[in-house]
Structure formats: C-alpha cells, structure tokens
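Novice: Structure, please.
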Amino acid sequence: MQLIQETPDLSAYLAADEAIDHHHPVVRETAARLAVGVADSYEYARAAFEFVRDTVAHSQDSGDLRVTWRASDVLEQRTGICYAKAHALAALLRAEDIPTALCYQDLGVVHGLVAVRFHGAWHRQDPRGNKPGVDARFSLDGERLAFTPDPGAGEKDHPVLYAAPHPAVLAALRAAPDSPHLWRALPTTL
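Specialist: Next up, the predicted model:
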C-alpha cells in the first residue's frame, strides 16, 4: 500500500494542536525521561513506542471507563483507546522532532495508529497495546501492526497520513462521557 501525505509540508507532521499537545509539561517531561541515554532518534522512537504500547493501558482491555484524547491526558492518566494512544505517541515523537502522522484502518470500526518518517519513508506503527492474539512491534523493516485488515470482510487500510487527528475521531472522543458511550459511537468510516 502506498501511503499518501495529506500535505507535502513535512513541518505539519511536527506541529502541536489541541490533541497532540507536545508542548505540555507532561509530554515534555515524559519525552525528556525517554531520551535519557538513547543513542539516536531511531532508538528514541522505539523507546517512545514501547512506553506508550506497554505503560498506557488500552481502556477496552483494562475496563477503564475514562475517555482521554489529549496526549497530555493520556500520558498523565495512563489510559486510552487506540486513537488516544496514537495521539500520545505522536506527541512524544514530535516533541523530539520526529515527523509523525496519524493514520487509520477500517476494521468494522476505525482503528487508529501512527506513521513515523525515517530514511525518507513513512513507517506505520501501532501502539494499541499487546494482548493474546495481538503482537505489535516497532519496526522500520516491514509492518508489525496489531491488526491486518481482511479485504474479504470489507476491512481496509486508509492510505492517507493525517497531520492532525481526523475530525470524526475527535468528535467521537470529545462527545463520549465514558467508555461505554464511546464504544457505541466509534466511527465506522472516515
């Protein structure tokens, strides 16, 4: 699949916004802790990915009723669904000047992940969180995502790399008072 940048301007994939608030002190402090002792931006990106994947609980897996969507809230509360975890990872990577896009899969509902830019190419990463049957890993040598869409079931990868969260995703997150409401309101298309 060929990934398509929403904008040719790479600086858009370093920008802060309301959801990817990488100038927030919680994001900056977390990024600084993760950067200690790392040799290069690739090693930092792997550390940030593993931090979000492994220390921020996916609220559906953990049963947490809270809905987070701002990167700073996700990192502070250590909970969120795929979209929120993608926002947190994007913020941590952008805080260290690593271009990061938001991207999506259609798996019956829209699933969120990120793409990082290294060596002149985009590489999708899925910080959703592992569980039985899910083994996502950071990789620049072939994708190791949580899920592979089944075209026979109407599932697909969306090729667009967004600089900001998709409006349908933000609307669902912002409108949900708790996780049960969010599960019923997840976008099914972009």
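Novice: switch to C-alpha atoms for all contacts and neighbour counts from now on
Specialist: Will do.
Novice: which ones are touching the spatially most central residue of the chain?
Specialist: In the chain, the centroid-proximal residue (CA atoms, centre = their mean) is residue 86; its distance is 1.4 Å. With contacts defined as CA atoms under 8 Å, 6 or more residues apart in numbering, the neighbours of residue 86 are 102, 112, 113, 114, 126, 127, 128.
Novice: Now find how far off-centre the helix or strand where it lies is within its chain.
Specialist: Taking DSSP states H and E as the criterion, residue 86 maps to helix 82-95. Relative to its chain's centre, helix 82-95 lies at 5 Å (CA atoms, centre = their mean, to the nearest Å).
Novice: Now show me the structure for the sequence below, then we'll compare the two:
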Amino acid sequence: MILSPETADESAYLAADDVIDHGHPLVRQTAALLRSAAPDRAGYARAAFEFVRDEVTHSTDADDPRVTCRASEVLGERTGICYAKAHALAALLRAEGIPAGLCYQHLGVVHGLVALKLPGHGWARQDPRGNRPGVDARFRLDAEQLAYVPDHLAGEFDYPTLYAAPPGAVLAALRQAPDRARLDTTLPVTL
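Specialist: Next up is the predicted model:
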C-alpha cells in the first residue's frame, strides 16, 4: 500500500497534540522502559508495537466498557479500540523520534492503523489492534501482516491518506460515546 502523507512536513509526524500526547509522563516512562531493552530504533519500534498489541487489550475483545482516546489514557487504562491503540503506538514511536502517522481501512466501519518510518524504509503500516483467533498481526518492515486484508469485492478498501492527527470522525466517535456499547453503534463508516 502506497500512503499519501497529508503534509510533506515530516515534523508533523513527530508532533505532540491533545491525543498523541507523547510528552505525558506515562508515555515517556513507557517509552524509556521499552527503549532500555531495545538494541536499536527498529527494535524499539517492534517493542512498542508488541507492547500496545499485547499489553493493551482491545476493549471489544475484552468486553471492557471503557472508551479511551488519548495515548496516555490508553496506556494508563491498558484498554482501547483500534483507534485508541493506534494513538498509543503513534505516541510511543514519536516519543523516541520515529515518525508515525495514522492510517485507516474501510471494513464496513473504519479501522485504525499506524504507519511508521525508519531510515532505509518507506512508510510501513502496522496494526496494533491485538491478536485473537483468526487475527495475526505482526510487526513487519518488509511486507505487511495486518489484522485484516480488505475484501475489495465486498467494497472494503485501504484509505491512502497518512494523517498526522486523528480525523474528526474518529475523534467524535471516541469523545461522544459514554461507553463501548454505544461506541460500537456509532463507529464511523467513512472518514
């Protein structure tokens, strides 16, 4: 998948904002812990991906009613849907100076991913949603191994835009839902 960054200014993919709050103490602490065991930048990126994929539960899989949005909130509560987990991974990557953006798939509803950029590699999409039977997402720089492959015959597709910040439709869904049951009924079907 060839991604189209929404801006040519790569610093936008390193910036902190209200959602990708990589300056927050919990994000910094988590990044430092992961960095201490990583041999290099690619190793750190893999460790951050695996941490979010495996240690932050997907709230639907866990039947957790909480809705999280901010990266620090996701890491603190250790739960979130795909969008929230993508926010946490993007923050952990940016905390260590690795450009990271948000990208999406249309799978009936919008599904959230992260793309990162390391020296010697273009943008590489990663899906930290969390594995379960039938879902086996892995950190790969050479080829994608995402949770889902869009079924083009069913109208599913990859959005080509690489966002520096979450789109309004994603933020509105997360911020307006009082719990995950309500969120499940209001997930965006388009960006």
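Novice: Work out the TM-score between the chains.
Specialist: Once superposed, the chains reach a TM-score of 0.99 (TM-score structural alignment, normalised by the length of the first structure), with 190 aligned residues with a CA RMSD of 0.6 Å.
Novice: And the helix holding residue 86 of the first structure against the second structure, how far off on average?
Specialist: Helix 82-95 of the first structure, aligned to the second structure and superposed, deviates on average by 0.2 Å (mean CA distance after the TM-score superposition for the first structure).
Novice: now the helices for the first structure?
Specialist: 25-35, 41-55, 59-62, 71-77, 82-95, 167-175, 179-185 (DSSP state H).
Novice: I'd like those as TSV, with distance to residue 137 of the first structure appended.
Specialist: Below are those laid out as TSV (distance: least, CA to CA, whole Å):
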stretch	distance to residue 137 of the first structure
helix 25-35	17
helix 41-55	8
helix 59-62	18
helix 71-77	20
helix 82-95	13
helix 167-175	24
helix 179-185	25
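Novice: For residue 18 of the first structure, find the nearest of these.
Specialist: With CA to CA as the criterion, residue 18 of the first structure lies closest to helix 71-77 of those, at 8.7 Å.
Novice: circling back to that earlier point, read off where the helix holding residue 86 of the first structure ends up in the second structure.
Specialist: Under TM-score structural alignment, the match for helix 82-95 of the first structure in the second structure covers residues 82-95.
Novice: Would you mark the buried spots in the matching stretch?
Specialist: Neighbour counts over stretch 82-95 of the second structure (16 or more other CA atoms under 10 Å) mark 82-95 as buried.
Novice: Relative to residue 30 of the second structure, which of those residues is nearest.
Specialist: residue 92 (7.7 Å).
Novice: returning to that earlier point: go through the helices of the first structure and pick out the most buried.
Specialist: Mean neighbour counts were taken over these using mean count of other CA atoms under 10 Å, and the top value, a mean of 30, falls to helix 82-95.
Novice: got a list of what the closest residue to residue 160 of the second structure other than its chain neighbours touches?
Specialist: Nearest residue to residue 160 of the second structure, sequence neighbours excluded (CA to CA, 6 or more residues apart in numbering): residue 3, at 4.9 Å. Going by CA under 8 Å, 6+ apart, residue 3 of the second structure touches 123, 160, 161, 162.
Novice: Flag every buried residue along stretch 13-20 of the first structure.
Specialist: 13, 14, 15, 16, 19, 20.
Novice: Could you give the separation of that stretch from the chain centroid?
Specialist: 12 Å.
Novice: which residues are contacting that stretch?
Specialist: By CA under 8 Å, 6+ apart, stretch 13-20 of the first structure touches 22-23, 69-72, 87-88, 90-91, 94-95, 97-101, 162-165.
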